[in-house]
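Chemist: this one's structure only:
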């Protein structure tokens, strides 16, 4: 598994295609949720992803403070179906949190979690900060990680 993190400008056309392809496969097709996947935030983001056999297998979009929220944020977190349950999601989140902690140590990290994944994110010190709400007809909660660099994860 090869891990990469790049700004939008650093992505090749093929890398961007692979990222958008898996995001649409999971968030639009698999979850049967037609919504505007390309939302204008990608250009401001760092794109963290793992590739195996020339396919993106894990991905997260990392946004600096003041982009989507006042806090830094993690979004579009995914693991390919054939890699779920292997620990790849945990590795992805560890890398995402570490990157944001190193680059934006003075700000919390925020994310929108699908409600079923709340316990997964709680293992990385994220705490619920909202009631459950529907986003594209899927129950979500907002979560924030207030601790800064050096914090131990619970998993």
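Modeler: Looks like it came in fine. Given the structure is predicted, the values throughout are model-derived calculations rather than measurements.
Chemist: all contacts plus neighbour counts: C-alpha atoms, from now on.
Modeler: OK.
Chemist: can you tell me how far the closest residue to residue 27 other than its chain neighbours sits from residue 83?
Modeler: Closest residue to residue 27 in three dimensions, ignoring its sequence neighbours and counting by CA to CA, 6 or more residues apart in numbering: residue 33, at 6.6 Å. To residue 83, residue 33 is 22 Å away according to CA to CA, to the nearest Å.
Chemist: Then residue 62?
Modeler: The span separating residue 62 from residue 83 equals 21 Å under the rule CA to CA.
Chemist: In addition, the following structure is provided for comparison:
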């Protein structure tokens, strides 16, 4: 899968619509979580998305240090339900980590991860920090990668 990285202003309206549709499909509908996805953080992040047959099937947004946490950060990690069996989530995290190194010239990353994905993120070098907490009604943990 080829991953594309764009700033908010570089996204065209079709790309933005497809990204928001995927985020809504997974975070609101699949996870049955009513929350404010449009948080005005998209404008200050870089958007990484993977295309398959002209459809966005994998997506994250990344932040420079201080943009969300003290360290650089990865958020809104999402892979379309029907595409998860292909390992695109691992490819997406690797692409996001590389984009942080390339664009922000740092390697320290902090994330707010859903608890059930702890092992997934540990496989990419993230370590749990602190106690579990609720974010939008879903159990999360803070994780760091140095």
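Modeler: Okay, I see it. What you see is a predicted model; the values in this text were computed from it and never measured.
Chemist: re earlier: residue 62 and residue 83 of structure 1: which has the busier surroundings?
Modeler: Neighbours per residue, other CA atoms under 10 Å: of residue 62 of structure 1 and residue 83, the larger number sits with residue 62, 27 against 12.
Chemist: can you map out the strands along structure 2?
Modeler: Along structure 2, the segments classed as strands by DSSP state E run 2-7, 46-52, 55-63, 72-79, 109-114, 127-135, 138-145.
Chemist: residues contacting residue 66 of structure 2?
Modeler: Taking CA atoms under 8 Å, 6 or more residues apart in numbering as the definition of contact, the neighbours of residue 66 of structure 2 are residue 72.
Chemist: What are the buried residues along the lengthiest helix in structure 2?
Modeler: If you go by DSSP state H, structure 2 has its longest helix at helix 88-104. For helix 88-104 of structure 2, the buried set under the neighbour-count rule, 16 or more other CA atoms under 10 Å, comprises 88-89, 91-93, 95-97, 99-101.
Chemist: got it, and stretch 35-53 of structure 1?
Modeler: 42, 44-51.
Chemist: which of these lies closest to residue 78 of structure 1?
Modeler: Taking CA to CA as the measure, residue 78 of structure 1 sits nearest to residue 49 out of those, at 9.4 Å.
Chemist: pretty sure the closest one contacts residue 76?
Modeler: No - Residue 49 of structure 1 is beyond contact range of residue 76, at 11.0 Å (criterion: CA atoms under 8 Å).
Chemist: Touching both of these two, which residues are there?
Modeler: Shared contacts of residue 49 of structure 1 and residue 76, defined by CA under 8 Å, 6+ apart, comprise 59-60.
Chemist: What's the separation between the residue of structure 1 most remote from its centre and residue 2 of structure 1?
Modeler: Within structure 1, residue 53 marks the point farthest from the mean C-alpha position, 21.5 Å out by CA atoms, centre = their mean. Residue 53 of structure 1 sits 10 Å away from residue 2 of structure 1, taking CA to CA as the criterion.
Chemist: can you check residue 27 of structure 1 too?
Modeler: Separation of residue 27 of structure 1 from residue 2 of structure 1 (CA to CA) stands at 23 Å.
Chemist: So between those two, which is more surrounded?
Modeler: More neighbours surround residue 27 than the other of residue 27 of structure 1 and residue 2, with 17 against 11 (other CA under 10 Å).
Chemist: Map that one across to structure 2 for me.
Modeler: Using TM-score structural alignment, the equivalent of residue 27 of structure 1 in structure 2 is residue 27.
Chemist: Pretty sure that match sits against residue 20.
Modeler: No - in this structure residue 27 of structure 2 lies outside contact range of residue 20 using CA under 8 Å: 10.2 Å.
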